[in-house]
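J.: Give the three-dimensional model of this entry:
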Amino acid sequence: MEFKFKDVFTGAQSALHSSPEKAVATFSAHSRLGDGVDSSVSTRQFTIKVGEPAGLGGTDTAPNPVEYILAALGSCQEITYRLYADALGIPVRSVSVKLEGEIDLRGLFNVDASIRPGFRNIFGTVTIDSTASEVESQRLKDTVDQHCPVLDILKNPVPVSLELHQNLAAASLSDARI
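T.: Below is the predicted model of the structure:
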């Protein structure tokens, strides 16, 4: 039996319409720096390795954080295309996304205070295998771009609050003189 994404979409839409108080989902991740600039991130039952290429001080054993941003955007676009293609009745056999982002490293390394440390632009191509008309394909693209969570996160400011907690007990033990 073929999986029906439209059933998932309409079922979720109906449930959220009738119980809006259940609409807010919280996602979480916990990361811990390992050797050098390698990091390990836990989310649900998954562990994700993060690193840096050798040119940025790493060992090139895993994608870096900004590469994960591109991966998140690409995969979110693909998922959102799949869901909305089925919901709108637009035939799509497959979706793929190719993305590139440019960062001016002078921002990261504080060479020029006027340059931001993050992406200055992201550009890419979404390729769909579809018999849909050009009008239907454009309608699908417009709908996906309006409802893709990661695209929204990147295009619109999101309030972020990061608190610093210092483990003084560990610092005190290493600073203690015997």
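
J.: From here on, just use CA atoms for contacts and neighbour counts.
T.: OK.

J.: Going along the chain, name the strands of this structure.
T.: Per DSSP state E, the chain carries strands over the ranges 30-33, 39-43, 46-50, 94-103, 119-129.

J.: want to try a markdown table for those strands, with mean neighbour count as columns?
T.: Listed next are the strands of the chain as a markdown table, based on neighbours: other Cα atoms under 10 Å:
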| stretch | mean neighbour count |
| --- | --- |
| strand 30-33 | 12 |
| strand 39-43 | 14 |
| strand 46-50 | 15 |
| strand 94-103 | 14 |
| strand 119-129 | 12 |
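
J.: Proceed likewise with the subsequent sequence, for comparison:
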Amino acid sequence: MATRPKASVVPFTNHAEGTGVAQTVTVGGDAGHVFDVDTYPAFGGADAQPSPLSYVLGALTSCNQITASIVAKELGVTLGAWTFDVQGDLDTAVMVGGEQGNANFDAVTVRATVQTDADDETFAKLQAETERRCPVTQLFQRSGLEYSSDWTRAAL
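T.: I've put the predicted structure just below:
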């Protein structure tokens, strides 16, 4: 841990408590956000709450939308409504079966549609710069899995 972090560094903290495979996570900060996590019965859960893998894929889509909003302001374009479809293919042989290998997703595919007034060239810049600057996209891309994304521009 850096003793003198840069002024641009924002620490994100969580506190979690649980039993079995269920957990309650309290997000650090003054807002008091709390969310619950469980998993599918195949992994020992009751499927009473979303699994951590569902949250991670949700983090991917929401982080893209947040980052794109920042990038769009810099590019001078307006964004409207978004839709995302994301799929993560997980081979459970390592996690559940104990096999050797990487427990990561094998592949993640993102399909995004966004309403915007950007022209084709600016829309391509929006996508590229968003994916470059999105921390969650970078976690996926740098993890070694097969990552693909297809963004579609819709009229605003």
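
J.: returning to that earlier point: looking at the strands of structure 1, spot the one closest to Ser172 of structure 1.
T.: Closest to Ser172 of structure 1 of the strands of structure 1, according to Cα to Cα: strand 30-33, at 20.7 Å.

J.: burial count for the aligned partner of Lys6 of structure 2 in structure 1?
T.: Aligned counterpart of Lys6 of structure 2 in structure 1: Glu21 (TM-score structural alignment). If you count neighbours by other Cα atoms under 10 Å, Glu21 of structure 1 ends up with 8.

J.: which one in structure 2 is aligned with Leu73 of structure 1?
T.: Under the alignment (TM-score structural alignment), Leu73 of structure 1 maps onto Leu60 of structure 2.

J.: I'd like the distance between that match and Gln127 of structure 2.
T.: 14 Å (Cα to Cα, to the nearest Å).

J.: rewinding a little: hmm, the match of Leu73 of structure 1 is touching Thr137, no?
T.: Yes. When contacts are counted by Cα atoms under 8 Å, Leu60 of structure 2 is listed as touching Thr137 (6.2 Å).

J.: just to revisit the earlier point, using CSV, please lay out the strands of structure 1 together with distance to Ile69 of structure 1.
T.: Converted to CSV, the strands of structure 1 look like this (distance: least, Cα to Cα, whole Å):
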stretch, distance to Ile69 of structure 1
strand 30-33, 15
strand 39-43, 14
strand 46-50, 12
strand 94-103, 9
strand 119-129, 10
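
J.: Please name the nearest non-neighbouring residue to the most centrally placed residue in structure 2.
T.: When structure 2 is reduced to its mean C-alpha position, the nearest residue by Cα atoms, centre = their mean turns out to be Leu60, at 1.6 Å. Once flanking residues are discounted, Leu60 of structure 2 sits nearest to Val136: 5.4 Å by Cα to Cα, 6 or more residues apart in numbering.

J.: my guess is the one you found contacts Ser62, does it?
T.: No. Contact criterion Cα under 8 Å: Val136 of structure 2 and Ser62 do not qualify, at 9.2 Å.

J.: OK, contacts around Asp150 of structure 2?
T.: Shown in contact with Asp150 of structure 2 (Cα atoms under 8 Å, 6 or more residues apart in numbering): Val110, Arg111, Ala112.

J.: looking at the alignment, what does the last one pair up with in structure 1?
T.: Using TM-score structural alignment, the equivalent of Ala112 of structure 2 in structure 1 is Val126.

J.: Confirm for me that that match is in contact with Ser94.
T.: No. Counting by Cα under 8 Å, Ser94 is not a contact partner of Val126 of structure 1; they are 10.5 Å apart.

J.: gap between the longest helix out of those in structure 2 and the chain center?
T.: When structure 2 is parsed with DSSP state H, its longest helix is helix 52-75. The chain centre lies 7 Å from the centre of helix 52-75 of structure 2; the measure is Cα atoms, centre = their mean, to the nearest Å.
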